[in-house]
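fold the following for me, if possible:
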Amino acid sequence: MDAFATDYAWIVWLVLILIFVTIEMTTLDLTFLMMAGGSLGGLLSGLVGAPWWLQLLVAASLTMALLFGIRPPLLRALRRGGDPAKSNVDALLGMDGHVVSTVGRSGGQVRLANGETWTSRLSPELEQASVEPGVRVLVTAIDGATAVVIPAERNVT
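The predicted structure is shown next:
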């Protein structure tokens, strides 16, 4: 039985490599790629004549070395190149616009610099009761589907 396991272990290693690479293509987390690398080490040690238990030991130790030694720096390098452009709500904060219909504490409308028209209200920090059409404003927050604004002149130092 021991000779049989050693002689045909290469088939098991090939199957494991194929399974791990296939799973890695769906997860893109590099975990299964490291496991495939460990399995490749087990396959190579079997091809040079190592017994099955040594193949298993080589595969396990190589997998651990790859998971804890290579994977973290690879993930950092991959995530470092993320898109720096702001999107969604983050892109609206600090954006300027002009009042379309009088903005008060309860509501109004502003047209932002990106061309969108938003329902809006004045920031509760302001003593001012309303802002008339045509006045330039800055978005300080987004509350649901409402832009919280302040007059742009107030923000100038």
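
CA atoms for contacts and neighbours, from now on please.
Will do.

list the buried residues of the strand ranked longest in the chain.
If you go by DSSP state E, the chain has its longest strand at strand 136-143. Within strand 136-143, the residues that count as buried by 16 or more other Cα atoms under 10 Å are 136, 137, 138, 139, 140, 141.

closest one of those residues to residue 108?
Taking Cα to Cα as the measure, residue 108 lies nearest residue 137 of those, at 12.2 Å.

ranges for the helices of the chain?
Taking DSSP state H as the criterion, the chain carries its helices at 2-27, 31-47, 52-65, 71-80, 88-92, 152-155.

now the longest one, how far from the centre of its chain.
If you compare the mean C-alpha spot of helix 2-27 with that of the full chain, they lie 31 Å apart, counting by Cα atoms, centre = their mean, to the nearest Å.

quick one: that helix to helix 31-47, angle?
Using axes from the mean of the first three to the mean of the last three Cα atoms, to 10 degrees, the inter-axis angle of helix 2-27 relative to helix 31-47 is 160 degrees.

structure for this one too, so we can compare:
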Amino acid sequence: MPDLAQYLWIAWLVLAVVFVIVELITLEFTFLMLATGTLIGGLGVNLLGGPWWLQVLAAAVVSALLLFTIRPLLLRLLHRSSRAVPTNVDALTGMGARVTAAFVDGDGTVKLDNGETWTARASATGGAPAVGSRVIVQSVRGAIVEVAPEERSDAHG
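Next up is the predicted model:
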């Protein structure tokens, strides 16, 4: 009967490939650290002729060291370079709009700068803006945007 320990290097390679595939799906650097620990610890000790239990121990130690030292640094570096960009409804707050239908009982219609038409409610502080005037979206309440008159930056009004 053949000694299966001589084929353990194949198991280390297969495990590393599986970890890399899972990493490509998750993109959190966890399985990348496990794959690296598998290659350096497990396969490395195997190639140096170490027993199976030492291979497993080395793979676990190297993986743990990478998970708790290198992974946090990589995540910090990744998240530092990307700032949060509001999308969908979150992106509407602060957007300009033009009033397209008169406000009656506090509700009217505006066309946002992105081309969407929304039911709008005049903010309590701004009063009811006239048709054709510019407004700014203050908040989104379900399917209604709350708007306030756009403040002019020049002194001429």
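
ok, residues contacting the longest strand of structure 1?
For strand 136-143 of structure 1, the external contacting residues (Cα atoms under 8 Å, 6 or more residues apart in numbering) are 89, 92-99, 123, 147-153.

distance of residue 102 of structure 1 from residue 33 of structure 1?
Distance, residue 102 of structure 1 to residue 33 of structure 1, using Cα to Cα, to the nearest Å: 59 Å.

what is the equivalent residue in structure 2 for residue 118 of structure 1?
Under the alignment (TM-score structural alignment), residue 118 of structure 1 pairs with residue 118 in structure 2.

from what I can see its match touches residue 107, true?
No - between residue 118 of structure 2 and residue 107 there is no contact under Cα atoms under 8 Å: 10.5 Å.

could you find the counterpart of residue 27 of structure 2 in structure 1?
Under the alignment (TM-score structural alignment), residue 27 of structure 2 pairs with residue 28 of structure 1.

number of nearby residues for that match?
11 (other Cα atoms under 10 Å).

distance of it relative to residue 64 of structure 1?
For residue 28 of structure 1, the distance to residue 64 of structure 1 - Cα to Cα - is 18 Å.

residue 140 of structure 1 now?
48 Å.

residue 151 of structure 1 now?
Residue 151 of structure 1 sits 58 Å away from residue 64 of structure 1 when distances are taken as Cα to Cα.

compare the two and say which is more crowded by neighbours.
Remark: of residue 151 of structure 1 and residue 64, residue 151 carries more neighbours, 23 against 14, as counted by other Cα under 10 Å.

quick one, what contacts the more buried one?
Neighbouring residues of residue 151 of structure 1 by Cα under 8 Å, 6+ apart: 131, 135, 136, 137, 138.

counterpart of it over in structure 2?
Match for residue 151 of structure 1 (TM-score structural alignment): residue 149.

mind checking how far that match is from residue 78 of structure 2?
39 Å.

about what we covered before: return a ChimeraX selection command for the buried portion of the contacts of strand 136-143 of structure 1.
Remark: buried members of the contacts of strand 136-143 of structure 1, expressed as a ChimeraX selection using 16+ other Cα under 10 Å:
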select :92,93,96,97,98,99,123,147,148,149,150,151
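
narrow the contacts of strand 136-143 of structure 1 to those in strands?
Residues of these located in strands (DSSP E): 96, 97, 98, 99, 147, 148, 149, 150, 151.

who's in contact with the fourth one?
Taking Cα under 8 Å, 6+ apart, we find residue 99 of structure 1 in contact with 108, 109, 110, 111, 131, 132, 133, 134, 135, 136, 137.
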